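Student: Next one to model:
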Amino acid sequence: MDRLTVNISDFLLRHTVERTNSQELAKPEYRKRVAYLEAWISIIGNIFLAVIKMVFGLMLNSISMLADAVHTASDVLTSLVVIIGFKMSSMPADQRHPYGHGRIEFIATLIIALMLLAVGVKFGYDSYQRYLANTPVRGSLLIAAFMVAAALVKELMSRISIELGNRIKSSALIADAWHHRTDAIASFLVAVAILASKYGYYRVDAVLGMAVSILIIWTGIEIFLDSSSKIIGEADEEQLERINELAYTVPGVMSTHDIAVHDYGAYKVISLHIEVDGSLPLVKAHDIAEKVEDIINGDLYAMTTVHLDSYNDTSHS
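Tutor: Below you'll find the model as predicted:
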């Protein structure tokens, strides 16, 4: 399915954003368009599936399918949070926010993570109640087959959201993907419950449901902590290494230190010290610093400030 996910993602990106390369998609103007693409795919897909589930649920008088239809419809809310979050985060800088509003994206991720935690708790509670009741889940093989098909569609939506989220490095899109996955799991469990009930194993879906709820809660906590860490100012080791590598591509840079990155989502503010030969003319040293700034800005879409220091042989021996 991974190859299929990549192919579908490339197709969607080519016909909407007109870019597929992760380097280009990381630019703020394309990044927002990718986020909107993911959100609208999610909204349209969820509404379509929710309506079909509701119709089937009413026709077959299936409580489990009606409940799952409501669950699917509720996923539209997380996609709306993505749209609102990216819309607000793309607002231009102002006097009170000189580096823009990019961190609103992290706040949107926190909201989605909290919604995911709520889904996990509710899922676990409902599963526990089903375990205590030990009542059969009524339904037909037709319902079971449809729920499996719906689960596969939702899992594909989840993978596409993750693929798009990875390409633009957006935790909000990956968090939204996990809402798709919880719905896929819920739909699959309804199918399992129907089949198990036909053979008298009424508690199978309840036990599986409680196990899955733990996974959902754990994922929600991880997403919440990751986004919180970015708001606080976590240092991304891979990003620091990349900045270091880029600085050393400029001839004349002999050492680097004190690299600092302030992450604003699509936009970053970076500062670092470079050491150059102390005997160089000031104009030449300043030219090296400007080249370092330009290469980092072009690669990471940042505003970089380079501080010049004189290279000291004794301090590096």
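Student: When you work out contacts or count neighbours from here on, use the C-alpha atoms and nothing else.
Tutor: OK.
Student: wouldn't residue 134 be in contact with residue 202 here?
Tutor: Yes: between residue 134 and residue 202 there is a contact under Cα atoms under 8 Å: 5.8 Å.
Student: Of those two, give the one with the bigger neighbour count.
Tutor: Counted by other Cα atoms under 10 Å, residue 134 and residue 202 do not tie: residue 202 has more neighbours, with 21 against 14.
Student: Give me the nearest residue to the more buried one, chain neighbours excluded.
Tutor: Distance criterion Cα to Cα, 6 or more residues apart in numbering; nearest residue to residue 202, sequence neighbours excluded, is residue 136 at 5.2 Å.
Student: Sequence B follows; please return its structure for comparison with A:
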Amino acid sequence: MNHSDNLKIGEKGAWLSIGTYIILAFVKLIVAEIGDSEALRADGLNNTTDVVASIAVLVGMKISRKPPDEDHHYGHYRAETVASLFAAFIMMFIGLQVIFNTIQQVIAHESVKPDLLTAWVAIGSALIMFLVYFYNVRLAKKVQSDALYAAAQDNRSDALVSIGAFIGIMGAQFGLFWLDPLAGLMVGVIICKTAWDIFKDATHTLTDGFDEKQLEQIQASIFKVPEVKKVVDVKGRIHGNQAFIEITILVDPKLNVQESHDITVRIENYLARKHNITYAHIHIEPYDV
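Tutor: Sure thing, here's the model as predicted:
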């Protein structure tokens, strides 16, 4: 199964997130209005913004499936990474909003006792989002999708937001109004930390960053080919979840074109089996003793 087919399967996770967010946002906003819960109302508004982030991930995955064209000879795989970056911005905005709202709540000394129904809706929402998270994170690893993995992290963050809302609402039932802002602050920090990690990975990929340890492993694998006298250079960059590797090796200058070509084929096949690298550009130069 190729990368394009994997992305098509991965779109199921994005659709699941969109559908779940729409339903939960609708339920939370209605129950929050009935039960007079600011925490649940904020959680519902949070889910409405998540719909936008999930749509961005879905669009990014669809664009990534497009084949190479005249303007994109390497395909459109980086659209998936851009979608991850957009999801990170949405998550950071949500996290800062949660922190800001918490600080406002502390300054205003709000002490509202919401209806207990809002607490059950919050904890039920958290359980649903954790189920969506586990589904999407497994699917993301299966199809090797950064964008879907970022969406899964967003699912987990939303589950934590709902847990924070539940703690705050339950605290208000017993007069512990300080639990609400404390839980909100902790959740906001967790969301911002998750967003930063996704942002850091996405920007590293978009700026052609590559894991040095993986390059060392690739170089060690190339040395196992007997005809390779020396590995001059190994470079790598990531397009979506595909590694593009450029290699320069030295071989016996007496080899003919066919023999040299056969060496590159063996290296390409070995890298595909050992490191799951589907594209390797190998440049051969003569080895001078």
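Student: ok, average deviation of stretch 45-60 of structure 2 from structure 1?
Tutor: Compared with structure 1 after fitting, stretch 45-60 of structure 2 has a mean deviation of 1.3 Å; criterion: mean Cα distance after the TM-score superposition for structure 1.
Student: Could I get the full set of strands for structure 2?
Tutor: Applying DSSP state E to structure 2 gives strands spanning 230-239, 242-251, 279-286.
Student: out of those strands, nearest to residue 36 of structure 2?
Tutor: Comparing the strands of structure 2 against residue 36 of structure 2 with Cα to Cα, the closest turns out to be strand 230-239 (47.6 Å).
Student: That closest one to strand 242-251, inter-axis angle?
Tutor: 170 degrees (axes from the mean of the first three to the mean of the last three Cα atoms, to 10 degrees).
Student: check contacts around the residue in structure 2 that residue 179 of structure 1 lines up against.
Tutor: Aligning on TM-score structural alignment places residue 179 of structure 1 opposite residue 154 in structure 2. Residue 154 of structure 2 sits next to 50, 87, 91 when contact means Cα atoms under 8 Å, 6 or more residues apart in numbering.
Student: and if we set it to 10 Å?
Tutor: With contact taken as Cα atoms under 10 Å, 6 or more residues apart in numbering, residue 154 of structure 2 is in contact with 17, 50, 53-54, 87-88, 90-91, 129, 133, 148, 160, 191, 194-195, 198.
Student: Check residue 299 of structure 1 too.
Tutor: 23, 24, 26, 27, 242, 243, 246.
Student: repeat for residue 172 of structure 1
Tutor: 35, 78-79, 81-82, 85-86, 105-113, 161-162, 165, 223, 227.
Student: Now do the residue mapped onto residue 192 of structure 2 from structure 1 against residue 182 of structure 1, distance only.
Tutor: Here residue 192 of structure 2 is matched to residue 217 in structure 1, going by TM-score structural alignment. As judged by Cα to Cα, to the nearest Å, residue 217 of structure 1 and residue 182 of structure 1 stand 10 Å apart.
Student: now do residue 283 of structure 1
Tutor: Counting by Cα to Cα, the gap from residue 283 of structure 1 to residue 182 of structure 1 is 59 Å.
Student: for residue 262 of structure 1, same thing?
Tutor: Taking Cα to Cα, one finds residue 262 of structure 1 at 33 Å from residue 182 of structure 1.
Student: Quick one: neighbours of residue 255 of structure 2, just the number.
Tutor: Residues near residue 255 of structure 2, counting by other Cα under 10 Å, number 12.
Student: Verify the stated contact: it with residue 286.
Tutor: Yes: Residue 255 of structure 2 sits in contact with residue 286 when judged by Cα atoms under 10 Å, with a separation of 9.0 Å.
Student: my read: the residue nearest to residue 202 of structure 1 touches residue 196, true?
Tutor: Yes: the pair formed by residue 136 of structure 1 and residue 196 meets the contact definition of Cα under 10 Å, at 8.6 Å.
Student: Find residues that contact each of those two.
Tutor: Joint contacts of residue 136 of structure 1 and residue 196 (Cα under 10 Å, 6+ apart) are 202, 203.
Student: Which stretches in structure 2 count as helices?
Tutor: For structure 2, applying DSSP state H gives helices covering 3-35, 38-64, 78-108, 116-143, 146-173, 179-206, 212-223, 257-275.
Student: Make a markdown table from those and add distance to residue 251 of structure 2 to it.
Tutor: Shown next, in a markdown table, are the helices of structure 2 (distance: least, Cα to Cα, whole Å):
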| stretch | distance to residue 251 of structure 2 |
| --- | --- |
| helix 3-35 | 33 |
| helix 38-64 | 37 |
| helix 78-108 | 34 |
| helix 116-143 | 37 |
| helix 146-173 | 37 |
| helix 179-206 | 32 |
| helix 212-223 | 11 |
| helix 257-275 | 8 |
